[in-house]
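Colleague: no sequence on this one, just coordinates:
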């Protein structure tokens, strides 16, 4: 008989990685981020307090998404076990990635809670809560490594979203070449890593539903289906806003009117 969630030992060995991740991102937010940002962009110091707080969280977000997505690509290419056994394969790399994500999102929730009046949004508490809930099980029990790794590769689009916000705060014209190129890169990347991959992801989910390994998940099977359905619904909403922005880009070239390039799109994890 194979593993069941009841038979898998509660394994907190990856918790230190989550704690270190949270501590590192808190340090980056409080000290390293502001120092680096002020040196790279003198305008950083002239921002409002709320904008500096938001800037520092996006600085963290960009570093986190770049690092984790690279780890996920490595796992996808070199870790054959997670493809052969997507539910129960034990992948230290994937579990470490999830621990880093849990630590980062915990840090982000703490910052948003402390500065709720300035940058807090209920939407992001909901998003982070759903993500932490899902990756907690992967980190703790080692289950669903393939699906967790697949979902985290979506982070490739996040730096472009943050870069758009940075350009806006630095007063780059929304009709400038750099603003429009970043906006198009953001939309294209978002489409490929979050929207276009949905059929592939859900086809793989469908292929394991009802199998013996899936049945042995017990209640954790809800993480695979419900949490990912919620996150995909959020991604579709974001992509709708981006497409609305692309339409405005096309309007610029067809009517030659100085309309904004893209609607406001907030950061996503």
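Modeller: The structure has been received and is ready for your questions. As the structure is a prediction and not an experimental result, all values here were calculated from the model.
Colleague: going forward, measure contacts and count neighbours with C-alpha atoms only.
Modeller: OK.
Colleague: can you pull the contacts of the residue lying closest to residue 132 once chain neighbours are set aside?
Modeller: By the measure of CA to CA, 6 or more residues apart in numbering, the closest residue to residue 132 outside its immediate chain neighbours is residue 102, 5.5 Å from it. For residue 102, the contact set (CA atoms under 8 Å, 6 or more residues apart in numbering) comprises 18, 22, 131, 132, 135, 136.
Colleague: residues contacting residue 81?
Modeller: With contact set as CA under 8 Å, 6+ apart, residue 81 has these partners: 89, 90, 91.
Colleague: ok, now with 6 Å
Modeller: Applying CA atoms under 6 Å, 6 or more residues apart in numbering to residue 81 gives the contacts residue 89.
Colleague: Tell me how far it lies from residue 89.
Modeller: Distance, residue 81 to residue 89, using CA to CA, to the nearest Å: 6 Å.
Colleague: ditto for residue 240
Modeller: Distance, residue 240 to residue 89, by CA to CA: 35 Å.
Colleague: who has more neighbours, the two?
Modeller: Remark: of residue 240 and residue 89, residue 89 carries more neighbours, 18 against 12, as counted by other CA atoms under 10 Å.
Colleague: packing partners for the lengthiest helix in the chain?
Modeller: Longest helix in the chain by number of residues (criterion: DSSP state H): helix 49-78. Applying 3 or more CA pairs under 6 Å, 6 or more residues apart in numbering; DSSP states H and E, one finds that helix 49-78 makes contact with no other helix or strand.
Colleague: got the buried residues for that helix?
Modeller: Going by neighbour count (16 or more other CA atoms under 10 Å), the buried part of helix 49-78 is 51-62, 64-66, 68-72, 75-76.
Colleague: For the closest residue to residue 167 other than its chain neighbours, give its distance to residue 168.
Modeller: Take residue 167 and drop its neighbours on the chain: the residue closest to it by CA to CA, 6+ apart is residue 179, 6.9 Å away. Separation of residue 179 from residue 168 (CA to CA): 8 Å.
Colleague: hang on, the earlier thing: after the longest helix of the chain, which helix or strand is next?
Modeller: helix 80-84 (DSSP states H and E).
Colleague: Between helix 49-78 and the following helix or strand past that next one, find me the angle.
Modeller: Beyond helix 80-84 on the C-terminal side, the first helix or strand identified by DSSP H and E is helix 92-114. Orientation note: helix 92-114 sits at an angle of 170 degrees relative to helix 49-78 (axes from the mean of the first three to the mean of the last three CA atoms, to 10 degrees).
Colleague: Second structure for comparison follows:
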């Protein structure tokens, strides 16, 4: 009975405090930061035990190895949740609810965005702390835009559908990180490296080019709703995807050049 009582108290605490509507954003950001710290420690422990080449890497290479592990875990989490909300959940369906799709949110969608904010804050901090070894100014700009847009959507509940559409682009991150691992392991001439390049090309084309076209088409169809957002919300929903689209096209060009070099070396 005593154990049951403690369990009931714990469930009540989680429901009324940690998952109450007013505190979900702050709880979720903290959870995201803590999750990043946990992955950091576990990756360091795992690599020291199972990867013989890891201890021989330079300090900055070890930091980048761990940083990419954190971004991979976040990418898997947010990609799955974003795909669910955009394509399978009824939350943003045009035919399911009477209220405007641009203003819809739920406790789960807000919590998910908060976890992502926590990750972007941690990763941005690491990029700035070790600048420019973990990424140049384009990475800083990318993360600043991500923090601003995702945090705004999390706190206000506005434009969450479009935020999740943009976050689907994180599906390309595991492939990009795997390519770095293969390169670091000296496997640039391996079949795995070639297959990885093809997968990245297809995933980038779908998740960062075609999907953004669909996003702007959806914005066009629902522009009467978007106009009802406040000025800051409208700016973020339109400007952030536009800037990211340009960056995605630039990076896509680099991916194509990289594939050409890889294929040329294999001939």
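Modeller: Received, thanks. From a predicted model like this one, the values you see are computed outputs, not experimental measurements.
Colleague: Drop the TM-score for these two in here.
Modeller: The TM-score (TM-score structural alignment, normalised by the length of structure 2) is 0.84; 241 aligned residues with a CA RMSD of 1.8 Å.
Colleague: one step back: okay, residue 179 and residue 168 of structure 1: which has more neighbours?
Modeller: The neighbour count for residue 179 of structure 1 versus residue 168, taken as other CA under 10 Å, is higher for residue 179 (20 against 14).
Colleague: helix or strand for that one, which one?
Modeller: helix 177-190.
Colleague: That helix corresponds to what range in structure 2?
Modeller: With TM-score structural alignment applied, helix 177-190 of structure 1 matches the range 191-204 in structure 2.
Colleague: Residue 228 of structure 2 - how many residues pack around it?
Modeller: By other CA under 10 Å, the residues close to residue 228 of structure 2 number 13.
Colleague: Return the residue of structure 1 aligned against it.
Modeller: Superposed on structure 1 with TM-score structural alignment, residue 228 of structure 2 falls opposite residue 216.
Colleague: Next one: that match from residue 143 of structure 1, what distance?
Modeller: 11 Å.
Colleague: same question, residue 20 of structure 1
Modeller: 22 Å.
Colleague: swap in residue 247 of structure 1?
Modeller: On the measure of CA to CA, residue 247 of structure 1 and residue 143 of structure 1 end up 41 Å apart.
Colleague: more neighbours, these two?
Modeller: Neighbours per residue (other CA under 10 Å) separate residue 247 of structure 1 from residue 143, with residue 143 holding more: 25 against 12.
Colleague: wait, doesn't that one sit right on residue 89?
Modeller: No - using CA atoms under 6 Å, residue 143 of structure 1 is not in contact with residue 89, being 7.1 Å away.
Colleague: Out of the contacts of residue 102 of structure 1, give me the one that has the most neighbours.
Modeller: So for those (other CA under 10 Å), the most neighbours sit at residue 135, 27 neighbours.
Colleague: Okay, and that one sits in which element?
Modeller: helix 122-141.
Colleague: counterpart of that helix in structure 2, which residues?
Modeller: Counting by TM-score structural alignment, helix 122-141 of structure 1 corresponds to residues 137-156.
Colleague: Buried ones in that stretch, by neighbour count?
Modeller: Using 16+ other CA under 10 Å as the burial criterion, the residues of stretch 137-156 of structure 2 that qualify are 139-140, 142-143, 145-147, 149-154.
Colleague: Which position in structure 1 pairs with residue 171 of structure 2?
Modeller: The alignment partner of residue 171 of structure 2 in structure 1, by TM-score structural alignment, is residue 156.
Colleague: Tell me where the longest helix sits in structure 2.
Modeller: Per DSSP H, structure 2 has its longest helix at helix 231-266.
Colleague: elements contacting that helix?
Modeller: Using 3+ CA pairs under 6 Å, 6+ apart, helix 231-266 of structure 2 is in contact with no helix or strand.
Colleague: If you tally nearby residues, what's the number for the residue nearest to residue 227 of structure 2 when sequence neighbours are not counted?
Modeller: Spatial nearest neighbour of residue 227 of structure 2, excluding adjacent residues (CA to CA, 6+ apart): residue 234 at 7.0 Å. The number of residues packed near residue 234 of structure 2 is 17, by other CA under 10 Å.
Colleague: Please apply the same query to residue 205 of structure 1.
Modeller: A count of nearby residues for residue 205 of structure 1, using other CA under 10 Å, gives 15.
Colleague: what do we get in structure 2 for it?
Modeller: Match for residue 205 of structure 1 (TM-score structural alignment): residue 219.
Colleague: May I have the secondary structure class of residue 10 of structure 1?
Modeller: What DSSP: H, G, I helix; E, B strand; the rest coil gives for residue 10 of structure 1 is coil.
Colleague: ok, it - contacts?
Modeller: By CA under 6 Å, 6+ apart, the contact list for residue 10 of structure 1 is empty.
Colleague: any idea how far it lies from residue 136 of structure 1?
Modeller: To residue 136 of structure 1, residue 10 of structure 1 is 11 Å away according to CA to CA.
Colleague: swap in residue 130 of structure 1?
Modeller: Separation of residue 130 of structure 1 from residue 136 of structure 1 (CA to CA) stands at 10 Å.
Colleague: Overlap of the contact sets of those two?
Modeller: With CA under 6 Å, 6+ apart, residue 130 of structure 1 and residue 136 have no common neighbours.
Colleague: picking that back up, what's the mean distance for the following helix or strand past the helix holding residue 179 of structure 1 versus structure 2?
Modeller: Per DSSP H and E, the first helix or strand lying C-terminal to helix 177-190 of structure 1 is helix 198-208. For helix 198-208 of structure 1, the mean distance to aligned residues of structure 2 following superposition is 1.3 Å (mean CA distance after the TM-score superposition for structure 1).
Colleague: list the buried ones in helix 198-208 of structure 1?
Modeller: Using 16+ other CA under 10 Å as the test for burial, helix 198-208 of structure 1 gives 201, 202.
Colleague: Tell me which residues of the helix or strand following that helix come out buried.
Modeller: Heading C-terminal from helix 198-208 of structure 1, the first helix or strand you meet, by DSSP H and E, is helix 212-215. Using 16+ other CA under 10 Å as the burial criterion, the residues of helix 212-215 of structure 1 that qualify are 213, 214.
Colleague: How far does helix 212-215 of structure 1 sit from its chain's centre?
Modeller: When distances are taken as CA atoms, centre = their mean, to the nearest Å, helix 212-215 of structure 1 is centred 28 Å away from the chain's centroid.
Colleague: before we move on, what about stretch 228-246 of structure 1?
Modeller: That offset, for stretch 228-246 of structure 1, works out to 13 Å (CA atoms, centre = their mean).
Colleague: quick check: that stretch aligns to which part of structure 2?
Modeller: Aligned by TM-score structural alignment, stretch 228-246 of structure 1 falls on residues 241-259 of structure 2.
Colleague: since we're on residue 177 of structure 1, how many residues are nearby?
Modeller: By other CA under 10 Å, 11 other residues sit near residue 177 of structure 1.
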